[in-house]
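J.: need a structure here:
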Amino acid sequence: MPRIDSEAFYKNAIKKHGITPAGVCWLSYAHQQIRFETICELLPDNLETFTLTDAGCGFGDFYLYLQNAANKPKQYIGIDSIDAMCTIAKQRTSQDIFSQDITNSELPVSDYVICSGAMNVLTPFETIQFMQNCFKASKKAFIFNILYGENNSATYNYLTQESLQKIASELSVADMRLREGYLDGDITVGFFK
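T.: Model prediction:
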């Protein structure tokens, strides 16, 4: 069970902010773009020969970011548990978008699986399930950002470097790469095979 009712949480954000970064609970467009840039630092410079799954795709903003950067993957698949977001993402991207609970589902296999922010409202147990499923579905790496630090928020999920290393060890990650310092309280992690 999530810390909060995710569907109500995101539906309220969409109602209040519309199809904007705030509508998927990002602080701002600039912060969303910084997170996308940081994820891309861990992806190949040219994605045209690779498949990519966006776990927790929201409105499809990461795909649009890649499209604007002229770096679309060979195939993009978006997955989100909120049906309204899936509908919007499909309209905005014209890509394969699926409604699915990533914490307890087998995901389509892709070269890379990315996640930007979707684990921020999960419980620690759900976060591990989410990471396991995404890492299992990746041929090369699972790359994600998550809130970072020692914070016992009732709403948001924060991880420490120690907890990330423990999860990586349990998943038999061959190479864990970290990017931090780009935004306060945020970290981007690559679990490479």
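
J.: okay, CA-based contacts and neighbour counts for the rest of this
T.: OK.

J.: Now do the helices in the chain.
T.: Along the chain, counting by DSSP state H, helices occupy 6-17, 29-41, 61-68, 83-93, 124-137, 161-170.

J.: hmm, who's touching the longest one?
T.: Around helix 124-137, the neighbours that count as contacts under CA atoms under 8 Å, 6 or more residues apart in numbering are 1-2, 55, 102-110, 113, 119, 141-142, 157, 167, 171, 191.

J.: one more, for comparison:
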Amino acid sequence: MQIMFTSFYLKCINSLLIRTYRKNVKKYGFTPRGLFWNSRKSQENRFKILSKLLLKYSKTIDKEIRIADIGCGYGDLNSFLLKNFVKKFSYKGYDINPQFIDYCKTLKKSNENFFFVSDHPLETCDFSIMNGTYNYAINENIYRWEKYLIHNLEKCYKHSKIGIIFNLQHSNSTKIENSIFYTSRSSMEEKLKKIFNVVNSFYFNTTPNDVYYVILDS
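T.: Model prediction:
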């Protein structure tokens, strides 16, 4: 019964998220605001930090880094990495929203085979990256939203050879406010350490409202 409930619950959450993002894109267009981001500048600041963390934890990789972008939205992380990332990499973008994947394929015709409808990597990668993927909470039940978040992290972890890197909004205490999920850094780290081998967390001045987690296999 628990497995059936989990499967049904996850499908419901994904369906509601797809519907919500479609409405938001209809209102604001394919802009950062359509993805519930404040601005392109804040988005770029997060990309810079994710790139920094990728470099830090990929020093042992001599060949290209295989990156899976989970919740890829418009595929902007790929565009940023192509311009700014100093190491060779391969990229696959995944999103549960078919509208976003269709948009990516239309916009980036030369890379149209790099985008897929999924909530996890469909093949083995080195790192799964989630940039704000779990910020927008479709309900106000903290326990259920954390359960949804961690379930998805576990799925991605299984397909990630080295680990996963993701960010969340943070607060002194865990809460959902105006549909945004805020985590307590220490509380989330404690939960993650019960499941994963190695968990590190970071703050950066350029994104003061975010906490970044790096989960490694060893």
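
J.: tm score of chain vs chain?
T.: The TM-score (TM-score structural alignment, normalised by the length of structure 1) is 0.86; 190 aligned residues with a CA RMSD of 2.4 Å.

J.: rewinding a little: give me the buried subset of the contacts of helix 124-137 of structure 1.
T.: 55, 102-103, 107, 109-110, 113, 119, 141-142, 157, 167, 171, 191 (16 or more other CA atoms under 10 Å).

J.: Go through the residues you listed and say which is closest to Ser94 of structure 1.
T.: Ala55 (16.6 Å; CA to CA).

J.: Counterpart of that closest one over in structure 2?
T.: Residue mapping for Ala55 of structure 1 onto structure 2 gives Ile70, with TM-score structural alignment as the criterion.

J.: how about that match, what does it touch?
T.: Gly93, Tyr94, Asp95, Asp119, His120, Pro121, Ser128, Ile129, Met130, Asn131, Thr133.

J.: let's see 6 Å
T.: Tyr94, Ile129, Met130 (CA atoms under 6 Å, 6 or more residues apart in numbering).

J.: If any of those are buried, put those into a ChimeraX selection.
T.: Selection of buried members from the contacts of Ile70 of structure 2 for ChimeraX, criterion 16+ other CA under 10 Å:
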select :94,129,130
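
J.: what about Asn38 of structure 2, how many neighbours?
T.: Neighbour count of Asn38 of structure 2, defined by other CA atoms under 10 Å: 12.

J.: ok, now the one 3 residues further on?
T.: Using other CA under 10 Å, the number of residues around Lys41 of structure 2 comes to 11.

J.: how close does it sit to Thr31 of structure 2?
T.: Remark: distance between Lys41 of structure 2 and Thr31 of structure 2 (CA to CA, to the nearest Å) = 12 Å.

J.: ok, now Gln2 of structure 2?
T.: 38 Å.

J.: Check Lys175 of structure 2 too.
T.: 27 Å.

J.: With Ile195 of structure 2 instead?
T.: Separation of Ile195 of structure 2 from Thr31 of structure 2 (CA to CA) stands at 35 Å.

J.: dump the residue contacts of the aligned partner of Val113 of structure 1 in structure 2.
T.: Using TM-score structural alignment, the partner of Val113 of structure 1 in structure 2 is Ser128. Residues in contact with Ser128 of structure 2 (CA under 6 Å, 6+ apart) are Ala68, Ile164.

J.: and if we set it to 10 Å?
T.: By CA atoms under 10 Å, 6 or more residues apart in numbering, the contact list for Ser128 of structure 2 reads 66-70, 92-93, 120-121, 153, 156-166, 215.

J.: aligned partner of Lys27 of structure 2 in structure 1?
T.: Lys27 of structure 2 maps onto Lys16 in structure 1, by TM-score structural alignment.

J.: Nearest residue to that match in space, please, no chain neighbours.
T.: Spatial nearest neighbour of Lys16 of structure 1, chain neighbours left out: Gly23 (7.2 Å); criterion: CA to CA, 6 or more residues apart in numbering.

J.: give the contact list for the one you found.
T.: Tyr10, Lys11, Asn12, Ala13, Ile14, Lys15, Lys16, His17, Gly58, Phe59, Met85.

J.: doesn't Val24 make contact with the second one?
T.: Yes. In this structure, Lys11 of structure 1 is within contact of Val24 by CA atoms under 10 Å, at 9.0 Å.

J.: how distant is stretch 35-47 of structure 1 from the center of its chain?
T.: Between the centre of stretch 35-47 of structure 1 and the centre of its chain there are 13 Å (CA atoms, centre = their mean, to the nearest Å).
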